[in-house]
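[1] just coords:
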């Protein structure tokens, strides 16, 4: 069986470093925030090319607090896309604002900037593009439209650690960028974790207070805050993994390129496009086919695990029926949801495994 993801293989490669880091935290008795988390914040901010990083308990919390720090609240609207994980939309709802959707581009499956202007109203407070599958959205036109209307941009970069747009790292272009460290992410914790990054001092100060009960300092609560703090073990583990992230990213890019060379002329599937000027970090290698469910069954029977990201767009989820959208409102998102299939991709894969998956997709004998 070729697994969709192999976190055991990742751990085996860095076991000594991770074990030592965890034991150091246990010995220090600094279990929540503390020196390891502070050091990780500095290191991740430098990696993203920004001034500040605020470590949190989840990526969803990062999205929530970045929106609040940008002034989003009840009565406001936030524009995003329906083809994303539901957390993007949930974070908007947590603020009391209303999610407003625009469709995606068919090639990158990220926000279509051509549809933004029509969605903006006097209530629009923020735009939240999603950097999907490891590739950034088309940020220049999104930022230009936002600036012209006085609207803030919050990047959902939860799948885009190290991705770039014209030389700028994911998370560094909007008012804030938000990342998840869920274990399966390109940079994953040994549990839950997230972070918000920003160049805006006021945005940083507000997020930092909001994550810890709204405290400016101990027992001085200026805001109605939350318990969204990162624990120290996650900070220590993430510091270790951050040192390996670039080599892991290059391995993912090599595997992604190998898949594309093998399947680029396939009659069965359409491979993901890496747009010129954008560095795709291949959190997911999602092919498209009208015969998606049949192909997934065939691959499973042939010993290849796959996954679906995402089979039901958010506007058709029962939990968000109250937003008033219906099938047919976002045809590009709906088509993608019915066709995408994520193939195995992780740094520890071998070229032979990539070739075997590609052969199985084409229903050829294994190489």
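    Ah, there it is. Everything numeric here is computed off the predicted structure, so don't read it as measured data.
[2] can we go C-alpha only for contacts and neighbour counts from here?
    Fine.
[3] Tell me where the stretch 251-367 of the chain has helices.
    Remark: helices assigned in the stretch 251-367 of the chain by DSSP state H, counting those that start in this stretch are 292-301, 331-339, 351-361.
[4] Of these, which is nearest residue 211?
    Ranking these by distance to residue 211, with C-alpha to C-alpha as the measure, places helix 331-339 first at 33.1 Å.
[5] How far away from the center of its chain is the closest one?
    On the basis of C-alpha atoms, centre = their mean, to the nearest Å, helix 331-339 sits 19 Å off its chain's mean C-alpha point.
[6] And for stretch 16-34?
    Here the centre of mass of C-alpha atoms in stretch 16-34, compared against the chain's by C-alpha atoms, centre = their mean, lies 26 Å away.
[7] buried sites along it?
    With burial defined by 16 or more other C-alpha atoms under 10 Å, the residues of stretch 16-34 counted as buried are 18, 21, 22, 25, 30, 31, 32, 33, 34.
[8] Please give me every residue in contact with the closest residue to the last one other than its chain neighbours.
    Nearest residue to residue 34 in three dimensions, chain neighbours excluded: residue 232, at 6.5 Å (C-alpha to C-alpha, 6 or more residues apart in numbering). Contact analysis of residue 232 by C-alpha atoms under 8 Å, 6 or more residues apart in numbering lists 25, 30, 31, 32, 33, 34, 35, 36, 37.
[9] this is the other structure I want to compare:
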């Protein structure tokens, strides 16, 4: 039996193992950025600027929507989408209880109230079963999040929203270009909001976002809200005429050029990533102590984040020790050289902004979300690089070592008290 690294054994991921950074920056990306620097055209207001407009056109064509607007970041895209759809003060927006806080802040930014609903225990996405209980006379929109790269149950969500006249705004931050029943995320709802943050599967060199829609009226209102209520149009001089109380939420041409360059390798990288991750998950799925992500047959997965749940009963522990077992497993895995972490440590409804600061919100029972954040940990970024195949084989070895030493791990978990257990 191999020895755990935390007790003197060799770590599964050694210093000599190639570490995979993200994003992969090539000479092509650098040249794209330098091209903007040489042109002197840095913003959408620059006469003759083409990088931003080209990115918008290329992404709209890829997604299958008539319109795409590039904006400053993913949260700005969500906020503008809600505002363009007429969601504002006095309205409610249904949001999954498990997501990045930006999904819940966007409704606040337009004066609406987020209503938190529980998620499915294996997809981690908003559960359509909870929608009916969340609706009130003030409900205006549903904001499903394609969490970790897996599309939500959009047909069920769209049918529910359509029966009640609700707007559907997709949070596509973690699932760009992913197919759901033959269609691509960002084209499923009334509007889609994508993040181009440097950590995302389709990155820019910092922050950025894309807003997609097939509705010309929504696109027109979103364009006004992006920059001071102005219509730029791309022709002639800037008019300096405001038609709506818009924000300053523009992307710049350097960011657009970088993303356009990344987009040329997007499909190839996705295919390799899918093969690498699928091999890892197949090995983890063989270990009874862990629940690995699964993909329904009717959709793809973008694999932005990999979430694993621990199974206390397989370690001979009661369910009440789930959070402690997760914490001990994280310690053991990190000692093995695997940079596992937690993505969200509480339901959104329990974030201080809602629980303590008094921001308007409403929450249903979110017990599934609470259980998921207590008993799961994640792998982020290192698997995004298409060269991470060998590294992920070592990660699989680390999982195997934990299971091989399950009696030791269980004893550690059983002896810890929750307040002494590392997060």
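    Thanks, I have it. Computed from a prediction, not measured in an experiment: that's the story for all the values here.
[10] returning to what we had before: distance to residue 70 of the first structure for the helices of the stretch 251-367 of the first structure - can I get that in JSON lines?
    Shown next, in JSON lines, are the helices of the stretch 251-367 of the first structure (distance: least, C-alpha to C-alpha, whole Å):
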{"stretch": "helix 292-301", "distance to residue 70 of the first structure": "40"}
{"stretch": "helix 331-339", "distance to residue 70 of the first structure": "27"}
{"stretch": "helix 351-361", "distance to residue 70 of the first structure": "43"}
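[11] Please name whichever of those helices is nearest to residue 110 of the first structure.
    Go through the helices of the stretch 251-367 of the first structure one by one with C-alpha to C-alpha and the one that ends up closest to residue 110 of the first structure is helix 331-339, at 9.4 Å.
[12] What is the mean deviation of that closest one from its aligned residues in the second structure?
    Following the fit onto the second structure, the mean deviation recorded for helix 331-339 of the first structure is 0.8 Å by mean C-alpha distance after the TM-score superposition for the first structure.
[13] Read off where that helix ends up in the second structure.
    Residue correspondence for helix 331-339 of the first structure in the second structure, counting by TM-score structural alignment: residues 367-375.
[14] Could you do stretch 52-69 of the first structure as well?
    Residues 67-84 of the second structure are where stretch 52-69 of the first structure aligns, taking TM-score structural alignment as the criterion.
[15] Equivalent analysis for stretch 128-139 of the first structure, please.
    Aligning stretch 128-139 of the first structure against the second structure (TM-score structural alignment) gives residues 143-154.
[16] Which residues does the match of helix 331-339 of the first structure contact?
    With C-alpha under 8 Å, 6+ apart as the test, stretch 367-375 of the second structure has contacts from 97-98, 118-121, 124, 309-311, 322-323, 325-326, 342-347.
[17] what comes up buried for it?
    Within stretch 367-375 of the second structure, the residues that qualify as buried by neighbour count (16+ other C-alpha under 10 Å) are 368, 369, 370, 371, 372, 373, 374, 375.
[18] Name the nearest of the residues you listed relative to residue 241 of the second structure.
    Compare each of those with residue 241 of the second structure using C-alpha to C-alpha and the shortest gap goes to residue 369, at 46.2 Å.
[19] Would you check how far apart the closest one and residue 378 of the second structure are?
    From residue 369 of the second structure across to residue 378 of the second structure, the span is 15 Å (C-alpha to C-alpha, to the nearest Å).
[20] before we move on, what about residue 124 of the second structure?
    13 Å.
[21] Between those two, point out the one with more neighbours.
    For residue 124 of the second structure and residue 378, the more surrounded residue by other C-alpha atoms under 10 Å is residue 124, and the numbers stand at 24 against 17.
[22] Excluding chain neighbours, what is closest to the more buried one?
    For residue 124 of the second structure, ignoring the flanking residues on the chain, the nearest one in space by C-alpha to C-alpha, 6+ apart is residue 147 at 6.8 Å.
[23] Now do the contacts for the aligned partner of residue 241 of the first structure in the second structure.
    The pairwise alignment with the second structure assigns residue 241 of the first structure to residue 262, based on TM-score structural alignment. With contact set as C-alpha under 8 Å, 6+ apart, residue 262 of the second structure has these partners: 29, 202, 203, 204.
[24] And for the last one, the neighbour number?
    The one in question is residue 204 of the second structure. Look at residue 204 of the second structure: counted by other C-alpha under 10 Å, it has 26 neighbours.
[25] ok, now the second one?
    The local packing of residue 202 of the second structure (other C-alpha under 10 Å) involves 24 other residues.
[26] In the first structure, what residue corresponds to it?
    Alignment note: residue 202 of the second structure maps to residue 187 in the first structure; criterion TM-score structural alignment.
[27] helix, strand or coil for that match?
    For residue 187 of the first structure, the secondary-structure state derived from DSSP: H, G, I helix; E, B strand; the rest coil is coil.
[28] ok, now residue 222 of the second structure?
    Three-state call for residue 222 of the second structure (three-state DSSP): helix.
[29] I'd like to know how far the aligned partner of it in the first structure sits from residue 150 of the first structure.
    In the first structure, the residue equivalent to residue 222 of the second structure is residue 207, according to TM-score structural alignment. Summarising the geometry, the distance separating residue 207 of the first structure from residue 150 of the first structure, computed by C-alpha to C-alpha, is 21 Å.
[30] more neighbours, these two?
    residue 207 (29 against 12).
[31] For that one, give me its contacts.
    54, 65, 66, 69.
[32] if we go to 6 Å?
    With contacts defined as C-alpha atoms under 6 Å, 6 or more residues apart in numbering, residue 207 of the first structure is in contact with residue 65.
[33] now do residue 20 of the second structure
    For residue 20 of the second structure, counting by C-alpha under 6 Å, 6+ apart, the contacting residues are 382, 385, 388.
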